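In: Sequence plus the predicted model coming up.
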Amino acid sequence: MSHASDAAATPDRPRKKRNPVWAAIREVLIIVVVALVISLVVKTFFFRAFYIPSGSMEQTLQVNDRIFANLMAPGPFELSRGDVVVFRDEEGWLPPIPSPESNAVSDFFTFVGLLPDPSSQHLIKRIVGMPGDTVECCSADGRLSINGVEITEPYIYPGDNPSDSEFTKTVPEGKIWVMGDHRGASADSRFHEDLQDGFVDLSAVEGRAAVISWPLDRLGGISGEDEVFAGVPVPANQ
C-alpha cells in the first residue's frame, strides 16, 4: 500500500527546495494581512480610538488623553445613566474644522483604527438622563436630581457646581441628556437648547468610552459611576 507522499521522495522526482528568503517574506506578509483584517474588524465592530482635545470631561479625562470606545454599546450592550459616551456631532454643537494635515503613516494607522480620525466631529460627555427621565437642577442644597431623587456626583471637577444654570428637562424617547464632568467648562446639553432642546439622539452615539490607552501613566478603565445612580427610580411613565 503506497501513500501520495511516497512519489515526492523518489530519486526520479526529488523534493523541491524551498527558498528560505521567500518563505520568511511570505510568513511576514500573512501575519501582516491577518493583523490588518483583525484591526479592521475590531475598528468596525468592537473598539475605536478617540482623542480628547478639551478639558470638558476633567478630571475623568484629561486634555490629550487617547481612549478606546466600545462600539457594541448601544447594541448588544445597553447604555445607562453615568456612562461616558462618544457621539457624532449631528446637530452642529462644534464649529467647523479645517481639513487636517496628514501623512501616509498616520493615515494608515487611522485606517486600521489604531489612531483617532482627526477629520471626524465627535463629542464625549456623561449620560445624566436616559429616555423618560426628568433631570432637574438645582435642588435647595444645590444638587442635581433625577426622577425626584437627588444625586451626589463625585466625578465633577473640584470646585464646580452641578450646574450654574437652572433647568428641568424630561428626556424624550430615543434621546439622552448629557453633561461634561467639568461643569464650568463644558458646552453640553445645557448650552444647546436651541438644537433639539439640548437632547442627543441615541442613534448618534458611537460607543461607550471604555479605556484610557494613552498616556501610559493614565492607562485604565473609565467608570460609569453606577453607585451614583443606583437609587434613581424608573421613570413614572415607563
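Out: Looks like it came in fine.
In: Every contact and neighbour count from this point should use C-alpha atoms.
Out: Noted.
In: Ends of stretch 124-134, what's the gap?
Out: Its first and final residues considered, stretch 124-134 spans 21 Å by Cα to Cα, to the nearest Å.
In: contacting residues around that stretch?
Out: For stretch 124-134, contacts defined as Cα atoms under 8 Å, 6 or more residues apart in numbering pick out 57, 80-87, 135, 146-148, 168-181, 188, 234-235, 237-238.
In: hmm, which of the residues you listed are the buried ones?
Out: When the contacts of stretch 124-134 are checked for burial by 16 or more other Cα atoms under 10 Å, the buried set is 57, 80-87, 135, 146-147, 169-172, 175-181, 188.
In: The structure to be compared is supplied as follows:
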Amino acid sequence: MTDSDARLPERDPAPAPRRAWLRWSRSVRFWVVVLLSTVLITSLTSAYVVQPFVIPSGSMEGTLQVGDRVLVNKLAYRFGGDIHRGDVIVFDGAGSFDAETADDGPLVGLIRGAVAAVGLGTSSDSDYVKRVIGVGGDRVTCCDAEGRITVNGQPLDEHYLYPGDEPSSVRFDIRVPEGRLWVMGDHRSDSADSREYLGSPGGGTVSEDRVIGRVDWIGWPIGRWSSLRSDHG
C-alpha cells in the first residue's frame, strides 16, 4: 500500500451557504453583545452618575428652552453635598406638587428608565425642573417695596428671570421647613412652582429626599452646549 493509498480522503469544506450563515451568526452575536453592553453601561451611568433629561415646558426660559437635553448630576448631593440657593434641580414632585402616583409596574418602569437613560423622556410623569430659591430655615417673602423677592430679609438679584417677567405676581411669606426647598421657575409668568402649591402638602415646598440631581450642563442642541453656573444666594 502506497502512502497515497493510506491517506484519508479530505473532508469537503462547508458549503458556501453554510459558511455565509456562520459568518452572519457570529456578526449578529457580536453586535448583540455590543448593544447589550452599551445599554447596561448607559443605564448604570444614568441611574447613579449623570442622567439626561428633556426640558418639557417653558417654565425655565430663558435659562432652559423647551426641548433642551440637559445632563443632571446625580452625585452632586449624594455624598453630603449641600443644596444651595440658585441651584437648578430636577426633582420628583409626587406628594408635594403631585398626588402620590400609583406604581405602573416593573415593565412600564423599565421602559421609562430606558427612555430616560438616552434623554428621550423622563423616568416619571412627576419629574420637574426648577431653581432653588430657599432652603430649610429660610424665610422667603414676596415682595419688598421694589417688587423683589427677599430671603431672610435680603433681596435677590434675579438676573436669570425671563425678560419682562416680574419676580412674582403672587404674594407669599413662608418659612421653609428644615429638609425642604422652595423652588421657582425662571419664567415666572409661565411656571407652576412652589407658589402654585401653597395649599398642598408641604405648603409648596419640596422634600430634599425627592431631589434627583443638579442640572449642570446643556448637552443638546449643539448650539446650546454650555454649563450652568449656580447662582448661590
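Out: Okay, I see it. Remember, predicted model here, so these are calculated numbers, not experimental data.
In: re the thing from before, of the contacts of stretch 124-134 of structure 1, which belong to helices?
Out: The members of the contacts of stretch 124-134 of structure 1 all map outside helices under DSSP state H.
In: In structure 1, where's the longest helix?
Out: The single longest helix within structure 1, with elements called by DSSP H, is helix 20-45.
In: Just give me the mean distance for it relative to structure 2.
Out: Compared with structure 2 after fitting, helix 20-45 of structure 1 deviates on average by 3.5 Å (mean Cα distance after the TM-score superposition for structure 1).
In: which of the residues in that helix are buried?
Out: So for helix 20-45 of structure 1, counting by 16+ other Cα under 10 Å, buried means 39-40, 42-43.
In: Matching residue 126 of structure 2 against structure 1, which residue comes up?
Out: Following TM-score structural alignment, the counterpart assigned to residue 126 of structure 2 within structure 1 is residue 121.
In: do the same with residue 231 of structure 2
Out: Counting by TM-score structural alignment, residue 231 of structure 2 corresponds to residue 225 in structure 1.
In: To which secondary structure element type does the most centrally placed residue in structure 2 belong?
Out: Closest to where the C-alpha atoms of structure 2 average out (Cα atoms, centre = their mean) is residue 53, at 3.9 Å. Secondary structure state of residue 53 of structure 2, per DSSP: H, G, I helix; E, B strand; the rest coil, is strand.
In: Identify the residues contacting it.
Out: Listed by Cα under 8 Å, 6+ apart, the contact set of residue 53 of structure 2 reads 69-72, 116, 119-122.
In: how near is the aligned partner of it in structure 1 to residue 64 of structure 1?
Out: Using TM-score structural alignment as the criterion, residue 53 of structure 2 maps onto residue 50 of structure 1. As judged by Cα to Cα, residue 50 of structure 1 and residue 64 of structure 1 stand 10 Å apart.
In: contacting residues around the match of residue 126 of structure 2?
Out: By Cα under 8 Å, 6+ apart, the contact set of residue 121 of structure 1 is 88-89, 94.
In: same thing but at 6 Å, please
Out: Residue 121 of structure 1 sits next to residue 89 when contact means Cα atoms under 6 Å, 6 or more residues apart in numbering.
In: any idea how far residue 24 of structure 1 is from it?
Out: 42 Å.
In: just residue 5 of structure 1 next, same as before
Out: To residue 24 of structure 1, residue 5 of structure 1 is 24 Å away according to Cα to Cα.
In: Residue 168 of structure 2 maps to what in structure 1?
Out: In structure 1, residue 168 of structure 2 lands on residue 163 (TM-score structural alignment).
In: So what does residue 82 of structure 1 match up with in structure 2?
Out: Aligned counterpart of residue 82 of structure 1 in structure 2: residue 86 (TM-score structural alignment).
In: Hmm, I typed the wrong one, I wanted residue 151 of structure 1.
Out: Mapped onto structure 2 by TM-score structural alignment, residue 151 of structure 1 lines up with residue 156.
In: ok now do that match, which residues does it touch?
Out: 149-150.
In: if I look at it, how far off is residue 173 of structure 2?
Out: 15 Å.
In: now residue 192 of structure 2
Out: Taking Cα to Cα, one finds residue 192 of structure 2 at 17 Å from residue 173 of structure 2.
In: What of residue 188 of structure 2?
Out: With distances taken as Cα to Cα, residue 188 of structure 2 is found 17 Å from residue 173 of structure 2.
In: Kindly report the same for residue 39 of structure 2.
Out: 47 Å.
In: And the strands in structure 1?
Out: Secondary structure of structure 1 by DSSP state E: the strands cover 47-51, 66-70, 84-88, 122-129, 134-137, 144-146, 149-151, 167-170, 175-179, 200-201, 205-214, 220-221.
In: Out of the ones you listed, flag the one nearest residue 106 of structure 1.
Out: Residue 106 of structure 1 lies closest, by Cα to Cα, to one member of the strands of structure 1: strand 47-51, at 13.0 Å.
In: distance between the closest one and the chain's centre?
Out: Relative to the centre of its chain, strand 47-51 of structure 1 is centred 6 Å away, using Cα atoms, centre = their mean, to the nearest Å.
In: ditto for stretch 164-177 of structure 1
Out: Centroid displacement of stretch 164-177 of structure 1 relative to its chain, using Cα atoms, centre = their mean, is 22 Å.
In: Any idea how far apart the tips of that stretch sit?
Out: Distance across stretch 164-177 of structure 1, first residue to last, is 16 Å (Cα to Cα).
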